[in-house]
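K.L.:
3D, please:
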Amino acid sequence: MKARLPEEAPAGEGARRIDELAAAIRRCRICVEHPDKGRALGHEPRPVFQVARTARICIASQAPGIRAHESGIPFSDPSGVRLRQWLDIDERTFYDASRIAILPMGFCFPGFDAHGGDLPPRPECARTWQDSLLAGLPDLRLLLLVGSHAQRWHLRRRQAPGEFWRLGVNETVRRWREIEGSATAPRCIVLPHPSWRNSGWLKRNEWFEEQLLPELRRQVHALL
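P.N.:
Below is the predicted model:
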């Protein structure tokens, strides 16, 4: 199943179609009824995302955690607090879908692995919905690629030289300037996941706060 949305449509029609697409995603049960390799989602789907045709910034994340799954609100957890700090914006701005889209690689909480960590995003979501959603965002100017799954998927399609999508998240974020300056439109800024589990990495890599975050905030504020 591949949803399609015309790349160019009158604003009113485009808004209606992106709303219809969002409604279809909220009804989606593909990971239960037609799962990849027969591995169905182990709980009831609850897609968590936000989108509107007028969004100029898109946060391409990995998948909702358990708290977002329970609340139905993206990044309604400590990771969201840290991400908003990185962006230097408040909750009202962050959850304004008319300005910021939040489109994870997997729309539903994927469940826990044997060690209690989150499983990877469900693969059905991206290949079914992402292209059509991005085609429905004509004003998109900045993609924030949060975590390895989002970076691999988007950088492969942005055709940035150097095959950055093959790198691990640590090396990708270290080379953020090359990626930000080379990927095709919209511009891309790569970020580690804002999980508090990455606090050690952030302490060891002071350049992230000193160099990347000021540029991230400059671009985000300019578009808002």
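
K.L.:
okay, CA-based contacts and neighbour counts for the rest of this
P.N.:
Will do.

K.L.:
Helix or strand for Ile59, just tell me which one.
P.N.:
Element membership of Ile59, judged by DSSP states H and E, is strand 57-60.

K.L.:
An error on my part: the question was meant for Leu145.
P.N.:
Assigned by DSSP H and E, Leu145 falls in strand 142-146.

K.L.:
Could you identify the helix or strand that succeeds that strand?
P.N.:
Scanning forward in sequence from strand 142-146 by DSSP H and E, the next helix or strand is helix 148-158.

K.L.:
quick revisit: which strands or helices does the strand holding Ile59 pack on?
P.N.:
Counting contacts by 3 or more CA pairs under 8 Å, 6 or more residues apart in numbering; DSSP states H and E, strand 57-60 packs against strand 100-102, strand 142-146.

K.L.:
how about the ones you listed in TSV, adding mean neighbour count?
P.N.:
Formatted as TSV, the helices and strands packed on strand 57-60 follow (neighbours: other CA atoms under 10 Å):
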stretch	mean neighbour count
strand 100-102	25
strand 142-146	23
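
K.L.:
Dump these into TSV; add distance to Phe94 as well.
P.N.:
Rendered in TSV, the data for the helices and strands packed on strand 57-60 read as follows (distance: least, CA to CA, whole Å):
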stretch	distance to Phe94
strand 100-102	7
strand 142-146	13
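
K.L.:
Let's see this one next, to set against the first:
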Amino acid sequence: MKNRIIDTSLQLFEKHGFHGVSVNQIVQESGTSKGGFYHHFHSKDELLFVIHDYFISYVLNKAMEAISTSTHPTEKMQKMITSFVKVFDLYKPHISVFYQESGYLKPLYASAIKEKREKYKTLLFNLLEEGVAAGEFRPELDRTITGMSILGMVNWSYKWYKREGEKSIEEIAEIYVDLILHGLLTTEAKQDSRYARYFLNNKALT
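P.N.:
Here you go, the predicted model:
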């Protein structure tokens, strides 16, 4: 029931906007009841927060998993970028509503979302420093500008990505990995056989 309510509200919010949709409409369209709605959500505001929290929690958890299960910075970065890109397919409706309606989040909920976004950014920035210390990432690249460039480039995917497009989300993730690692890695790291599979020219040869 919870997922049905969320799926229905995503469709309604995208079409009519957050303030253009009532709890009664969500209940009616989802074929549930007000009791069922308030069993899962205290309010429509909490529902909007949950929609936002779903995909932000997913990408944050995947980033922490990549960092904790891998040894080398380049491998961690590849996994982190890949999971980041894939979220735009897994949670496309959630992200559309996020960018459309995030201004309506109550301060408490907005703060919780901001905290997770900042935590993700910190993980990325720390990984950039780790890569430089390990001799894998170019030390001359400014950490803040590099990190914000990666976030900005991947985040913009929500503007143009379409599931029915020419490239699958997996193929798009591989392109992002190739672009970012080519700019990020030192000459020596690019020649490391462990990372050859991350570059598209090597995939074309296999």
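
K.L.:
Would you pull the TM-score for this pair?
P.N.:
Overlay of the two chains. TM-score (TM-score structural alignment, normalised by the length of the second structure): 0.28; 107 aligned residues with a CA RMSD of 6.0 Å.

K.L.:
picking up where we left off before, what's the closest of the helices and strands packed on strand 57-60 of the first structure to Leu21 of the first structure?
P.N.:
Comparing those by their distance to Leu21 of the first structure (CA to CA), the top pick is strand 100-102, with 13.8 Å.

K.L.:
what's the next secondary structure element after that closest one?
P.N.:
helix 123-125.

K.L.:
Only the buried residues of that following helix, if you could.
P.N.:
The neighbour-count check on helix 123-125 of the first structure (16 or more other CA atoms under 10 Å) flags 124-125 as buried.

K.L.:
Which SSE is immediately downstream of that helix?
P.N.:
Counting by DSSP H and E, what follows helix 123-125 of the first structure is helix 131-135.

K.L.:
Select the longest helix from the first structure.
P.N.:
Identified as the longest helix of the first structure according to DSSP state H is helix 11-26.

K.L.:
Let me know the next secondary structure element after that one.
P.N.:
Downstream of helix 11-26 of the first structure, the next assigned helix or strand under DSSP H and E is helix 30-33.

K.L.:
before we move on, the earlier item: what angle do helix 148-158 and the strand holding Leu145 of the first structure make with each other?
P.N.:
Angle, strand 142-146 of the first structure to helix 148-158, by axes from the mean of the first three to the mean of the last three CA atoms, to 10 degrees: 140 degrees.

K.L.:
just checking, what packs against strand 142-146 of the first structure?
P.N.:
Using 3+ CA pairs under 8 Å, 6+ apart, strand 142-146 of the first structure sits against strand 57-60, strand 187-191.

K.L.:
Can you mark which positions in the helix or strand where Lys114 of the second structure lies are buried?
P.N.:
Assessed by DSSP H and E, Lys114 of the second structure sits inside helix 107-133. In terms of neighbour count (16+ other CA under 10 Å), helix 107-133 of the second structure has its buried residues at 109, 113, 116-117, 120-121, 123-125, 127-132.

K.L.:
Give me the distance from that helix to the chain's centre.
P.N.:
The chain centre lies 12 Å from the centre of helix 107-133 of the second structure; the measure is CA atoms, centre = their mean, to the nearest Å.

K.L.:
Give me the packing partners of that helix, helices and strands only.
P.N.:
The contact analysis (3+ CA pairs under 8 Å, 6+ apart) places helix 107-133 of the second structure against helix 44-69, helix 73-90, helix 143-155.
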